[in-house]
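# the sequence isn't on hand, but the structure is:
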């Protein structure tokens, strides 16, 4: 866990890599639960037997599941003291560059692109590169926006 004592301390790190998270395993249970929550039950995600014969040889995580995991990665890896709350503000750009087979271990490289003052706090733009263990290619690259309020 990377802890910043103040929002200004974090903002001063703009242009730098802030953290590389711990590895996290994406299980078939995660994939199935996401399918239930989003009503996206395409066989490539939820039918292990059929997916064995598919293009990836196994079920794969939904791209949006991979993207949504950013919230947990941030929560487990970055802490800013002295803020009232932090919120997700949106995304500027997202690309799904490689599949995430069930059982994959993922981590995120987090770079702070910018810190912009807003009323009551700071808006952060983050470059998030989600990596799969054993792969030379990222599975997802996203520019994520968050707002921290003091």
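Yep, it's here. Since the model is a prediction, treat every value here as computed from it, not as a measurement. Numbers count the residues shown, from 1 in each chain.
# CA atoms for contacts and neighbours, from now on please.
OK.
# I'd like the next helix or strand past the helix or strand where residue 126 lies.
According to DSSP states H and E, residue 126 maps onto strand 121-132. Per DSSP H and E, the first helix or strand lying C-terminal to strand 121-132 is strand 140-149.
# pull the residues that contact the strand holding residue 126.
With contacts defined as Cα atoms under 8 Å, 6 or more residues apart in numbering, strand 121-132 is touched by 7, 11, 100, 104-117, 137-150.
# got another one to weigh against that:
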């Protein structure tokens, strides 16, 4: 994990690469819990028997489950000390590129693309790439916007 001592150090890190994180296994239990939380019980996510004969050869994680792991991964990638708070301001762009098969492992890398000073704060655009162990193309790429309040 990269630790920035404050906003000035974070601003100076624009263009920096962060990570990767540790691998995280995507289990069927995690997928099922996400399906329950979102009421998205599509068979490609929750029915291993039917999904085995489907296009992916087994169940896959919801794209939004992959996206929902970004706060976990971000906390493993970096933190900014000596601030009042950090706020997830949203996303400019999110792409789900490769399905995440249940039983596979994912991790993340990030790049601090842009950092803009605001009145008493800093707004950063950070591109997070979620990788799948042993797969060439990423699971997802998300352009996250974070505000750090001084």
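Looks like it came in fine. Treat the numbers as computed from the prediction; the structure is a model and nothing was measured.
# just give the TM-score of the two.
After superposition, the two chains reach a TM-score (TM-score structural alignment, normalised by the length of structure 1) of 0.96; 150 aligned residues with a Cα RMSD of 1.0 Å.
# pull out the buried residues from the contacts of strand 121-132 of structure 1.
Burial by neighbour count, 16 or more other Cα atoms under 10 Å: within the contacts of strand 121-132 of structure 1 this picks out 7, 11, 100, 104-115, 138-149.
# re the thing from before, what angle separates the strand holding residue 126 of structure 1 from strand 140-149?
For strand 121-132 of structure 1 against strand 140-149, the angle by axes from the mean of the first three to the mean of the last three Cα atoms, to 10 degrees is 150 degrees.
# by residue count, which strand of structure 1 is the longest?
strand 105-118 (DSSP state E).
# contacting residues around the residue most central in space within structure 2?
Structure 2 has residue 70 as the residue nearest its centroid, 2.6 Å off, counting by Cα atoms, centre = their mean. Residues in contact with residue 70 of structure 2 (Cα under 8 Å, 6+ apart) are residue 128.
# try the one 3 residues further on
Taking Cα under 8 Å, 6+ apart, we find residue 73 of structure 2 in contact with 21, 107-108.
# separation between the closest residue to residue 145 of structure 1 other than its chain neighbours and residue 40 of structure 1?
Ranked by Cα to Cα, 6 or more residues apart in numbering and with sequence neighbours excluded, the top spatial neighbour of residue 145 of structure 1 is residue 125, at 4.7 Å. Going from residue 125 of structure 1 to residue 40 of structure 1 by Cα to Cα, to the nearest Å gives 29 Å.
# between these two, who's got more neighbours?
residue 125 (22 against 13; other Cα atoms under 10 Å).
# so what corresponds to the more buried one in structure 2?
Counting by TM-score structural alignment, residue 125 of structure 1 corresponds to residue 125 in structure 2.
# roughly how far apart are its match and residue 24 of structure 2?
To residue 24 of structure 2, residue 125 of structure 2 is 24 Å away according to Cα to Cα.
# the lengthiest helix in structure 1 vs structure 2, mean deviation?
Assignment by DSSP state H gives helix 28-38 as the longest helix of structure 1. Overlaying structure 2 shows helix 28-38 of structure 1 at a mean distance of 0.7 Å from the equivalent residues (mean Cα distance after the TM-score superposition for structure 1).
# any chance you could list what contacts that helix?
The contact list for helix 28-38 of structure 1 (Cα under 8 Å, 6+ apart) reads 40-41, 45-46, 59-62, 65, 102-103.
# now the element after it, going C-ward?
Defined by DSSP H and E, the subsequent element after helix 28-38 of structure 1 is helix 43-46.
# just give me the neighbour total for the residue lying closest to residue 40 of structure 2 once chain neighbours are set aside.
Excluding its sequence neighbours, the residue lying closest to residue 40 of structure 2 (Cα to Cα, 6+ apart) is residue 34, at 8.0 Å. The number of residues packed near residue 34 of structure 2 is 20, by other Cα under 10 Å.
# ok, residue 34 of structure 2 to residue 28 of structure 2 distance?
Counting by Cα to Cα, the separation of residue 34 of structure 2 from residue 28 of structure 2 is 10 Å.
# now swap in residue 53 of structure 2 and tell me
17 Å.
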